[in-house]
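S.K.: Here's my sequence, what's the structure:
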Amino acid sequence: MEEKDVVRSLAALAQPARLQAFRALVVAGQEGLTPGALAEALGTPASTLSFHLKELANAGLVSQERDGRNLIYRAAFDQMNGLLAYLTENCCQGAACLPAAKPCGC
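M.R.: Model prediction:
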């Protein structure tokens, strides 16, 4: 992962509503969530949530797919894992860290 992508991802997550939305999509897994379900779960107005999802998508942290009349948003687990790997690449100068991080099997 390139540094500019890391900065873009961290900037997108550095806002409480976007962080909450991203975490909810991580919990939802590959099934994802519709904007309506996500707005209801977070107690966020749909128009506000739309803005935040757009920012997360621009950072590559979420994807959207049309399923009939619905949009389904999913966390981009490859991007998330790439970000985590970048942040921990030289952790503890190569020695085992406690507790050891386990990669997401998503």
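S.K.: can we go C-alpha only for contacts and neighbour counts from here?
M.R.: OK.
S.K.: what comes into contact with stretch 28-42?
M.R.: Contacts of stretch 28-42 from elsewhere in the structure, counted by CA atoms under 8 Å, 6 or more residues apart in numbering, are 20-21, 24-25, 45-46, 49-50, 70-75, 106.
S.K.: just the buried members of these?
M.R.: Burial of the contacts of stretch 28-42 was assessed by neighbour count (16 or more other CA atoms under 10 Å); the buried members are 21, 24, 25, 49, 71, 72, 73, 74, 75.
S.K.: how about this one, so we can line them up?
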Amino acid sequence: MEKKKARMAMSALSQETRLAVFKLLIDAGDAGLAAGAISETTKTSPTAMSAHLAILSQAGLVKSKKVGRKVIYRALPRVADELADFLRNISGSDARP
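M.R.: Sure, this is the predicted structure:
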């Protein structure tokens, strides 16, 4: 994983609601969840949830697919695995900007 991608993922997951959403989507598995269901489960307004999901998408942590009138979001756990590997293997020189 590149440093820039790692920073984006860590930044996205550093916010409490986004971390909760990512965990919720990991637990949902391949079926994913509709944006409305995510918003209801986390007790977050649809507008705020839209912003959170956009940030997670830009960081490459979630993927969306339109199904009928709903947008279904799925976590991409492979990216979290890559981030964990990046952090495990970081050396002093890699830590510098």
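S.K.: Would you report the TM-score computed for these chains?
M.R.: Here the TM-score of the superposed chains, computed with TM-score structural alignment, normalised by the length of the second structure as the reference length, equals 0.88; 91 aligned residues with a CA RMSD of 1.4 Å.
S.K.: for the second structure, what spans make up the strands?
M.R.: Assigned by DSSP state E, the second structure shows strands spanning 33-34, 62-67, 70-75.
S.K.: got those as a markdown table, with distance to residue 84 of the second structure columns?
M.R.: Supplementary listing: these in a markdown table, determined by distance: least, CA to CA, whole Å:
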| stretch | distance to residue 84 of the second structure |
| --- | --- |
| strand 33-34 | 24 |
| strand 62-67 | 16 |
| strand 70-75 | 15 |
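S.K.: Which of the ones you listed sits closest to residue 94 of the second structure?
M.R.: Between residue 94 of the second structure and the strands of the second structure, the tightest spacing by CA to CA is seen for strand 62-67, at 25.9 Å.
S.K.: Between strand 70-75 and that closest one, find me the angle.
M.R.: For strand 62-67 of the second structure against strand 70-75, the angle between stretch directions is 150 degrees (axes from the mean of the first three to the mean of the last three CA atoms, to 10 degrees).
S.K.: what residues does strand 62-67 of the second structure touch?
M.R.: Counting by CA under 8 Å, 6+ apart, residues outside strand 62-67 of the second structure touching it are 22, 53, 56, 57, 71, 72, 73, 74, 75, 76.
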